[in-house]
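Peer 1: Pasting the sequence and the predicted model now:
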Amino acid sequence: MPATLTADTVAGSRERTAARASVALGPATATLARQKILAAVRSGDAFFAFFSPVVFFLCFYVPLHRQFELGGADYAQFLTPIILLQAGLFTAITATETAGHDARAGVHERMMSLPIPRVAPFLGRMAWVLTRMLLALAGGLVIGYSLDFRFHGSIADTVVFMALVVVFGLALSMLTDAVGTLARNSVSIASILMIPQLILVMASTGLVPAGAFPDWAQPFVRNQPMSVFADTLRGLAAGTGPELTAALIWSVCLLAAGWAAIVSAGRAQVNR
């Protein structure tokens, strides 16, 4: 009898494993991504993703462009990269709230009981993050182009420009998705994240050159990630063949940290 029970248990385990894997990763991710995107459209988040770069662009451009352009520079060309990077920061903050909402609503537990790969819910959320970044990129470029921002480099420079913007937002969103998944109050966490977002944007070369800051602050301003990405994006837009090493290193490190955070959050959920 014990042997029979053991065999039945093993058979049942195999059946559950087979049932769990009965929906392939691609279709499961596509279905969950579609649900997230439709929910974002209904809630207005998709609208906000497109138009928020427009609003922030005008908020910075209107008061600063006259002073900046006295030196003969085009402020729209200078400003557009940081607006797109700021959109990545806001996307990451939104990802915290989305993951936290799913956790509070018991979505993770329900997903774990379905016959889909465990990584599918995360990939579904990241599909919306990717869509949101593309919407923000489109909004930022529309307002930038209307105020004389232009790509003067090659097609390859333009592609790398857009890829860096998307990777920046995606990597940060992976980190914040993990935080939101485990946090008891993701809304509060998202509010707290607004503070470093503001510091990183204001204390960067995104709005004004590093020389406009006090001497003691300039090393931080020049070397923090927002400045590194903004300067690289400006070089790509200008077609001047900028040094990509620092931006690529930051991209790889952020992606690696994001993936490690997601893996740790997934293991913590399983152990709950």
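Peer 2: Nice, thanks for sending it over.

Peer 1: switch to C-alpha atoms for all contacts and neighbour counts from now on
Peer 2: Noted.

Peer 1: and the residue lying closest to residue 147 once chain neighbours are set aside, what element?
Peer 2: Closest residue in space to residue 147, ignoring its immediate chain neighbours: residue 76 at 6.0 Å, by Cα to Cα, 6 or more residues apart in numbering. Element membership for residue 76, per DSSP states H and E: helix 75-104.

Peer 1: ok, second structure coming up, stack it against the first:
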Amino acid sequence: MTTTTKFGVDQVAVRGDTRSKIAVPDALSVGKHRRPHPSAINQWWVLTARTVKSMVKRYELLVAVIAPLIFTIGFYLPLKFVMQLQGINYAQFLMPIIVLQAMAFTSISAAQMSSTESITGFSNRMKTMPVVGPIPLLSRQSSGFVRSTVSLAAALAFGHLIGFRFSAGIGQAILFCAVALAFSTCLSFAGDAIGSLSKSPQATSQALTLPQLILGMLSCGFAPETGFPEWIRPFVRNQPVSQFSFAMRDLAQGGVTWSVLFPVVAWTIGLIVVFAPLAFWASMRRS
């Protein structure tokens, strides 16, 4: 006697007083696997949390706090009295470049992180799994944003100790922070792209440190434009670090005008347009 159920075919053999029942699986259920349905948001959250925890264990967030302190002491104390003789409130003048240097420091960390994930094979491992393409890149950017926010808060705290104040209102202060974080995001994309293409985290950090130092020193962040020779003033005045420092200085005191803010917006859009696709391509390529 044979009976059929929805789960398969039951074959029942009757032998005297003994019944034996053997279940035969339905053909439709054989070899059937549940297809993974990855959630991009969950993947982003898990990878970001993983990176932030790693940053805490490696004391990277502590370094993000200490770096602005070193910049504040190293830049403010040697030049304070010289600038006071020129009638410049140097704490107010210097604070934007301290913040920008702290933000630039985070791009080096972003480059080291992407380079480390590349050479250890973690990036290639992500590409073999059902992970949405740009999620590893976005998670690195998110963790870098956390590091930049911590560094920005520390820089503003140290700046307050030396006399820096926001006198243009809360709205301008918020925009000041937004401009700083936009600068950090631009450099983080650049650092991530370079790190993904590099085979050495140490060489990557060294390669990024030099241009940041040059742009920082040859800017209007540490001294007015009149303190530079005539032949280099056009470069000093128009390069991005100077333009960001002009806008942030006005945002902190007196309020910014569109003519001062427009170059910052243009530089931000231009850098994102160049480096974000480059970082995406570098993170997606198979090595």
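Peer 2: Perfect, thanks for sending it. What you are looking at is a predicted structure, and each value in this text was computed from that prediction instead of being measured.

Peer 1: hang on, residue 19 of the second structure in a strand?
Peer 2: Yes. With DSSP: H, G, I helix; E, B strand; the rest coil as the criterion, residue 19 of the second structure is located in a strand.

Peer 1: okay, now the residue mapped onto residue 203 of the second structure from the first structure: neighbour count?
Peer 2: Residue pairing (TM-score structural alignment): residue 203 of the second structure is matched to residue 188 of the first structure. With neighbours defined by other Cα atoms under 10 Å, the count for residue 188 of the first structure comes to 13.

Peer 1: Any idea how many residues pack against the residue nearest to residue 147 of the first structure?
Peer 2: Neighbour count for residue 76 of the first structure, taken as other Cα under 10 Å: 22.

Peer 1: That one touches residue 151, doesn't it?
Peer 2: No. Residue 76 of the first structure lies out of contact with residue 151 (Cα atoms under 8 Å); the separation is 11.8 Å.

Peer 1: ok, and the closest non-adjacent residue to the residue nearest the centre of the first structure?
Peer 2: Per Cα atoms, centre = their mean, the C-alpha nearest to the average position across the first structure is that of residue 169, at 2.5 Å. The shortest distance from residue 169 of the first structure to any non-neighbouring residue, by Cα to Cα, 6+ apart, is to residue 88 (3.9 Å).

Peer 1: now for that neighbour: what does it line up with in the second structure?
Peer 2: That one, residue 88 of the first structure, aligns with residue 103 by TM-score structural alignment.

Peer 1: Let me see the contact set for its match.
Peer 2: Applying Cα atoms under 8 Å, 6 or more residues apart in numbering, we find residue 103 of the second structure in contact with 148, 151-152, 180-181, 183-184.

Peer 1: nearest to residue 14 of the second structure, of these?
Peer 2: In terms of Cα to Cα, no member of the contacts of residue 103 of the second structure lies closer to residue 14 of the second structure than residue 148, at 76.5 Å.

Peer 1: distance of the closest one from residue 188 of the second structure?
Peer 2: Residue 148 of the second structure sits 10 Å away from residue 188 of the second structure when distances are taken as Cα to Cα, to the nearest Å.

Peer 1: Identify the contacts common to the two.
Peer 2: Both residue 148 of the second structure and residue 188 are in contact with residue 106, where contact means Cα under 8 Å, 6+ apart.

Peer 1: the more surrounded of these two?
Peer 2: A direct count of neighbours by other Cα under 10 Å for residue 148 of the second structure and residue 188 places residue 188 higher, at 30 against 27.

Peer 1: Was I right to think the more buried one contacts residue 112?
Peer 2: No. Counting by Cα under 8 Å, no contact exists between residue 188 of the second structure and residue 112, whose distance comes to 10.6 Å.

Peer 1: Okay, buried residues for the helix or strand containing residue 181 of the first structure please.
Peer 2: Here residue 181 of the first structure, judged by DSSP H and E, is contained in helix 155-182. Applying a neighbour-count criterion of 16 or more other Cα atoms under 10 Å, one finds 157-158, 160-162, 164-182 buried in helix 155-182 of the first structure.
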